[in-house]
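A.B. asks: this one's structure only:
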């Protein structure tokens, strides 16, 4: 079977009109046509115009005052935007997620889990904490697994802060460590 020839009109060949190339008209008009109709403006009372102008000016002033942040200490023109964005981050903090404490797991932690618990006693951390990852010589996914296991066992609690999960030691785990003598009462 030999291929049938395709006529040029049906082919996929692009011509300049299809791609939108502008070709100027050969004859340009010498001037724009004159507008012959004249519209008359209705007469407006001068006193009403002044009151309308003052109303418009007052509305514009109110609008501009809404756009400008209140200056509270010279933090600059970006203070309003910064405050708005910080409030949004604070609003996105989720509730703390915690489970019942499993004392058996707390008493039989691996060395990596023990280190994670000791850091959680000091401060909140996320699975992407560079200091923890470097010290344990693991990747973020493994630290996330360790943290989630400790969360399910009630040793850690988690809360969502923006897009990050922050883990910390639960009060029950801290109290159990004090009861076992691992922590002093003042440390808890």
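C.D. replies: Received it, and whenever you're ready, just let me know what you need. The structure presented is a predicted model; accordingly, all values stated were derived computationally and were not measured. Numbers count the residues shown, from 1 in each chain.

A.B. asks: from here on, contacts and neighbour counts on C-alpha atoms
C.D. replies: Noted.

A.B. asks: what's near enough to touch residue 59?
C.D. replies: If a contact means Cα atoms under 8 Å, 6 or more residues apart in numbering, then residue 59 has no contacts.

A.B. asks: Pull out the buried residues from the helix or strand where it lies.
C.D. replies: Secondary structure assignment for residue 59, by DSSP states H and E: helix 46-67. Within helix 46-67, no residue is scored as buried using 16 or more other Cα atoms under 10 Å.

A.B. asks: just stretch 156-169 next, same as before
C.D. replies: 156, 157, 158, 159, 160, 161, 165, 166, 167, 168, 169.

A.B. asks: of these, closest to residue 51?
C.D. replies: Nearest to residue 51 among the buried residues of stretch 156-169 is residue 161, at 51.7 Å by Cα to Cα.

A.B. asks: Below is an additional structure, to be compared with the one above:
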């Protein structure tokens, strides 16, 4: 049963990436570390930064428009969609679970062809996560707000390390007399 779901999802993902070649190359660059955005930063954006800062924006459902609008535009002939980044991420995660929706390559790896001779190693979950990120202009949001997101991530990680280093890792043992009797 699980294999059928994975095959169906993979077929849908193949169609999406076949029709959007630029997303294939961008995905390859991000996964291989050849892009300003790292997997860790993207994951931080959708899991922590978006929750802390209540990130929401509007996008045009027109596939050619990759702009992000902070306010709903007054244009009557376009359909806009409101993205509440954290809640949309949680909804996707709840409907797919980590196996089929994951920023990182944590489960069964597959070979995904960018071109006839160009292959990346990824997972169905990672492909699905990035399809969601591309269609909702999350990658564009991350690029536009890179410095703020990066600084927030670094600040939080350094705060966690300072807090961790202040913890006391020993327990004092009290010596006392103990009487044991055997019957």
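C.D. replies: On my side now, so go ahead. Being a predicted model, the structure only gives us computed values, none of them experimental.

A.B. asks: And the TM-score between these chains?
C.D. replies: With the length set by TM-score structural alignment, normalised by the length of structure 2, the two chains reach a TM-score of 0.21; 61 aligned residues with a Cα RMSD of 5.1 Å.

A.B. asks: got the buried residues of stretch 156-169 of structure 1 as TSV, with distance to residue 150 of structure 1 and secondary structure columns?
C.D. replies: Shown next, in TSV, are the buried residues of stretch 156-169 of structure 1 (distance: Cα to Cα, whole Å; DSSP: H, G, I helix; E, B strand; the rest coil):
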residue	distance to residue 150 of structure 1	secondary structure
156	6	strand
157	8	strand
158	10	strand
159	14	strand
160	16	strand
161	19	strand
165	14	strand
166	13	strand
167	10	strand
168	10	strand
169	9	strand
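
A.B. asks: out of these, who's nearest residue 52 of structure 1?
C.D. replies: When those are ranked by distance to residue 52 of structure 1 (Cα to Cα), residue 161 comes first, at 49.8 Å.

A.B. asks: what number of residues lie near residue 5 of structure 2?
C.D. replies: Neighbour count of residue 5 of structure 2, defined by other Cα atoms under 10 Å: 11.

A.B. asks: Sorry, wrong one. I was asking about residue 124 of structure 2.
C.D. replies: Using other Cα under 10 Å, residue 124 of structure 2 has 23 neighbouring residues.

A.B. asks: Which helix runs longest in structure 2?
C.D. replies: When structure 2 is parsed with DSSP state H, its longest helix is helix 146-166.

A.B. asks: any chance you could map the helices in structure 2?
C.D. replies: Secondary structure of structure 2, counting by DSSP H: helices at 2-19, 21-31, 39-44, 50-53, 85-100, 124-135, 138-144, 146-166.

A.B. asks: again, but for structure 1
C.D. replies: For structure 1, helices defined by DSSP H occupy the ranges 46-67, 79-91, 103-107, 111-122, 130-136, 140-152, 171-180.

A.B. asks: Output the contacting helices and strands for the third one.
C.D. replies: Other elements packing on helix 103-107 of structure 1 under the criterion 3 or more Cα pairs under 8 Å, 6 or more residues apart in numbering; DSSP states H and E are absent; no helix or strand qualifies.

A.B. asks: got the buried residues for it?
C.D. replies: Buried-residue list, helix 103-107 of structure 1, by 16+ other Cα under 10 Å: residue 106.

A.B. asks: circling back: from the helices of structure 2, which stretch is densest packed?
C.D. replies: Of all the helices of structure 2, helix 124-135 has the most neighbours on average by mean count of other Cα atoms under 10 Å, namely a mean of 21.

A.B. asks: tilt between it and helix 21-31?
C.D. replies: Relative orientation of helix 124-135 of structure 2 and helix 21-31, computed by axes from the mean of the first three to the mean of the last three Cα atoms, to 10 degrees: 120 degrees.

A.B. asks: name the helices or strands packed onto helix 124-135 of structure 2?
C.D. replies: Packed next to helix 124-135 of structure 2, using 3+ Cα pairs under 8 Å, 6+ apart, are helix 2-19, helix 85-100.
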